[in-house]
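Trainee: missing the sequence, but the structure's below:
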């Protein structure tokens, strides 16, 4: 079933092989937009993988005890989810360093690939093992036992294309794993749209046309905050009939003009009042400046959505782009690789 991940951003892949020559040749054949690290020492690689950051906000965890609760019984403690904390991951300059996939050779001196995988501490990281003919049966057994998630035969003529495809699949599976609890928590909220296959397909189309590489659920108004690799931002505002009724009721309370209400009811435009958390502000004669072209979509329910380029009010100057991370990673990797050679 197609779903929209509550958040997704490019992550780093670690390749481990005791042959520096193999790694040097391999990196020339990888997806140019892939962030990766190369290690010919499994000990160094394991230390780097286990020390890598995990998806989180720079200031607080996504899930935390509900602070307003007065019940002191810890057994009854309520855990809350902060949607803003999910979105605020975009301000974490270390987010791209999160390790999502490890590609490890099996036959290495000192520590074979199977032992390497067993000593990894983050169960969410996906593991791909590169094998030769002699250790293929070990890889099959490890896959069946759930120790690794894929294995690829080095000698196959399609090994590189299979590897690039498997890395993409495993990066997506990594976020399926880390986002599952968030999806479950939001299933009955205004973010139920995350599980709508029709809307998921439309978001995928929009992401493809805009070159989106990362996104985060957003609040007030609800939707997705999206970025391309250069850091250009787009806010995808998503409304259902229920959330639109809320917008309209507040606008009526604020004495919004009939023209605004008519524009809202038409479904052809949506407001983004960024100073007032999406609500119609008091005494707003220039409301047209806050309106954006909208489209309708029918899935599990009806939606009206609008794409807002470079949305104001979100401190976008603090966001590090993926391209800038790739440039820095290339410089660091070249320096590190030279020092190991």
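Mentor: Yep, it's here. Please read all numbers here as calculations on a predicted model, not as lab measurements.

Trainee: going forward, measure contacts and count neighbours with C-alpha atoms only.
Mentor: OK.

Trainee: and the lengthiest helix in the chain, how far out from the chain's middle?
Mentor: Secondary structure of the chain read by DSSP state H shows that its longest helix is helix 159-185. On the basis of Cα atoms, centre = their mean, to the nearest Å, the separation between the geometric centre of helix 159-185 and that of its chain is 10 Å.

Trainee: so how far is residue 285 from the residue of the chain positioned farthest from its centre?
Mentor: Note on the chain: the largest separation between a C-alpha and the mean C-alpha position, by Cα atoms, centre = their mean, falls on residue 258 (40.2 Å). Remark: distance between residue 258 and residue 285 (Cα to Cα, to the nearest Å) = 12 Å.

Trainee: Now do the same contact list for the spatially closest residue to residue 112 that is not a sequence neighbour.
Mentor: Spatially, and ignoring its direct neighbours in sequence, residue 112 is nearest to residue 106 (5.2 Å; Cα to Cα, 6 or more residues apart in numbering). Taking Cα atoms under 8 Å, 6 or more residues apart in numbering as the definition of contact, the neighbours of residue 106 are 112, 113, 114, 129, 130, 131, 135.

Trainee: what separates the strand or helix carrying residue 84 from the chain centre, distance-wise?
Mentor: Element membership of residue 84, judged by DSSP states H and E, is helix 83-87. Taking Cα atoms, centre = their mean, the mean C-alpha location of helix 83-87 is offset from the chain mean by 12 Å.

Trainee: and the next helix or strand along the chain from that helix, how far from the chain's centre?
Mentor: Using DSSP H and E, the helix or strand that follows helix 83-87 towards the C-terminus is strand 99-105. Chain-centre distance of strand 99-105: 18 Å, with Cα atoms, centre = their mean.

Trainee: what about stretch 191-201, start to end distance?
Mentor: Across its full length, stretch 191-201 reaches 16 Å end to end, with Cα to Cα as the criterion.

Trainee: how about that stretch: buried residues?
Mentor: Along stretch 191-201, these residues count as buried under the neighbour rule (16 or more other Cα atoms under 10 Å): 191, 193, 194, 195, 196, 197, 198, 199, 200.

Trainee: put this beside the first:
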């Protein structure tokens, strides 16, 4: 069943081919907005880099609870080296030092996606390797649309990489924290998934991280600009509205006619208070800026109603010292 990812960020894709000309041509048509790329003619040097690459493992047994693992997933956005993580390897089958299948067998990280680049003579071997699960796909050198095929493979491989890392965890956290069947949540709701995918595209979001505290996602653009998707069910919104009323009572006179429209909007679930959460705590609010945290709600009618607010936080990335995907590319 299709579901949202617990997190996603651009990674590094490795190309291995003993023919420098092939690598040069490949580099000319790759989409730089999708991933970082490294190229090797020496498979041993490529393996050395791949096997010493950082690897995010949210399924690690040394993290005791699902809730703690969700927090580890969220904290990945503060890791300046996250975009160096290798998610995908595209390797030529016919190389003098070792063939592509031998190369794939030496990759230690089980989550890395392995794609074989094959000629006509090697296609049957590639199909056999794919059917046995030794590789995750293959690309024909003679394919007239190989530039599109390779770029599409990179996109789908990165998604598959993060799906492997986060699917089990996301399902378990819903059961552990909320005693909820994961398939009854927004994560598995096709209507909500369609909304989220459109949101990512519309706002040029290149990475996102689930945040249990806000009930949604922390989103980051290529330049490092921060935003948050707050998402509520009817039940969680009711709790949030109770908190909103309690906070506003301490800040303003809710009986004042000047706030009648605001009070009505909150009571009728057209607006709510949403607080930016980054690091270890919420961003402080006070009487001078509380209006900045009142946001209009849209309703997504899926398997159940979802109340959502997408909020940008301009300039906040500077306070948090986030390292963006654009910065990682400029540093290469």
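Mentor: Structure received. On a predicted model such as this, the values are computed, not experimentally measured, just so you know.

Trainee: related to what we said a few turns ago, so the helix holding residue 84 of structure 1 aligns onto which residues of structure 2?
Mentor: When structure 2 is aligned by TM-score structural alignment, the counterpart of helix 83-87 of structure 1 is residues 70-74.

Trainee: Now do the SS call for residue 236 of structure 1.
Mentor: Assigned by DSSP: H, G, I helix; E, B strand; the rest coil, the conformation of residue 236 of structure 1 is strand.

Trainee: can you tell me how far it sits from residue 253 of structure 1?
Mentor: In this structure, residue 236 of structure 1 and residue 253 of structure 1 are 26 Å apart, going by Cα to Cα.

Trainee: same deal with residue 100 of structure 1?
Mentor: 48 Å.

Trainee: still on that earlier bit, show me which of the contacts of residue 106 of structure 1 is closest to residue 29 of structure 1.
Mentor: residue 130 (15.5 Å; Cα to Cα).

Trainee: hmm, back to that, what separates the residue nearest to residue 112 of structure 1 from residue 42 of structure 1, distance-wise?
Mentor: Distance from residue 106 of structure 1 to residue 42 of structure 1, counting by Cα to Cα: 10 Å.

Trainee: which residues do those two both contact?
Mentor: Taking Cα under 8 Å, 6+ apart as the contact rule, residue 106 of structure 1 and residue 42 have no neighbour in common.

Trainee: Structure 2: matching residues for stretch 199-218 of structure 1?
Mentor: Residues 192-211 of structure 2 are the counterpart of stretch 199-218 of structure 1, counting by TM-score structural alignment.

Trainee: pretty sure residue 126 of structure 1 is touching residue 104, no?
Mentor: No - here residue 126 of structure 1 lies out of contact with residue 104, judged by Cα atoms under 8 Å, at a distance of 11.0 Å.

Trainee: buried set for stretch 73-92 of structure 2?
Mentor: Neighbour-count burial for stretch 73-92 of structure 2, with 16+ other Cα under 10 Å as criterion, is recorded at 73-77, 81-92.

Trainee: swap that for stretch 140-155 of structure 2, sorry
Mentor: If you call a residue buried by 16+ other Cα under 10 Å, then stretch 140-155 of structure 2 has these buried ones: 140, 141, 147, 150, 151, 153, 154.

Trainee: corresponding residue for the third one in structure 1?
Mentor: In structure 1, the residue paired with residue 147 of structure 2 according to TM-score structural alignment is residue 160.

Trainee: Near the closest residue to that match other than its chain neighbours, how many other residues are there?
Mentor: With sequence-adjacent residues excluded and distances taken as Cα to Cα, 6+ apart, residue 160 of structure 1 is closest to residue 29, at 7.1 Å. If you count neighbours by other Cα atoms under 10 Å, residue 29 of structure 1 ends up with 11.

Trainee: mind checking how far residue 29 of structure 1 is from residue 299 of structure 1?
Mentor: With distances taken as Cα to Cα, residue 29 of structure 1 is found 40 Å from residue 299 of structure 1.

Trainee: What segments of the stretch 151-300 of structure 1 are strands?
Mentor: Using DSSP state E, counting those that start in this stretch, the strands found in the stretch 151-300 of structure 1 span residues 212-218, 223-228, 233-239, 269-271, 291-293, 295-298.

Trainee: just so I know, which of those lies nearest residue 140 of structure 1?
Mentor: The closest of these to residue 140 of structure 1 is strand 212-218. By Cα to Cα, the value is 33.1 Å.

Trainee: Next, the mean deviation of that closest one compared to structure 2.
Mentor: After superposition onto structure 2, strand 212-218 of structure 1 sits on average 0.7 Å from its aligned residues (mean Cα distance after the TM-score superposition for structure 1).

Trainee: residues making contact with that strand?
Mentor: Surrounding strand 212-218 of structure 1, the residues in contact under the criterion Cα under 8 Å, 6+ apart are 6-10, 83-84, 86-87, 90, 207, 223-229.

Trainee: let's see it at 6 Å
Mentor: Strand 212-218 of structure 1 has contacts (Cα atoms under 6 Å, 6 or more residues apart in numbering) with 6, 7, 8, 9, 87, 223, 224, 225, 226, 227, 228, 229.

Trainee: How many residues are close by the second one?
Mentor: I take that to be residue 7 of structure 1. Residue 7 of structure 1: 23 surrounding residues under other Cα under 10 Å.

Trainee: mind listing the helices for the stretch 1-150 of structure 2?
Mentor: Counting by DSSP state H, counting those that start in this stretch, the stretch 1-150 of structure 2 has these helices, from start to end: 20-29, 43-52, 66-75, 100-105, 123-131, 146-178.

Trainee: Pipe the strands of the stretch 151-300 of structure 1 into JSON lines and attach distance to residue 19 of structure 1 and mean neighbour count per row.
Mentor: Supplementary listing: the strands of the stretch 151-300 of structure 1 in JSON lines, determined by distance: least, Cα to Cα, whole Å; neighbours: other Cα atoms under 10 Å:
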{"stretch": "strand 212-218", "distance to residue 19 of structure 1": "32", "mean neighbour count": "23"}
{"stretch": "strand 223-228", "distance to residue 19 of structure 1": "35", "mean neighbour count": "24"}
{"stretch": "strand 233-239", "distance to residue 19 of structure 1": "41", "mean neighbour count": "23"}
{"stretch": "strand 269-271", "distance to residue 19 of structure 1": "56", "mean neighbour count": "23"}
{"stretch": "strand 291-293", "distance to residue 19 of structure 1": "55", "mean neighbour count": "16"}
{"stretch": "strand 295-298", "distance to residue 19 of structure 1": "52", "mean neighbour count": "14"}
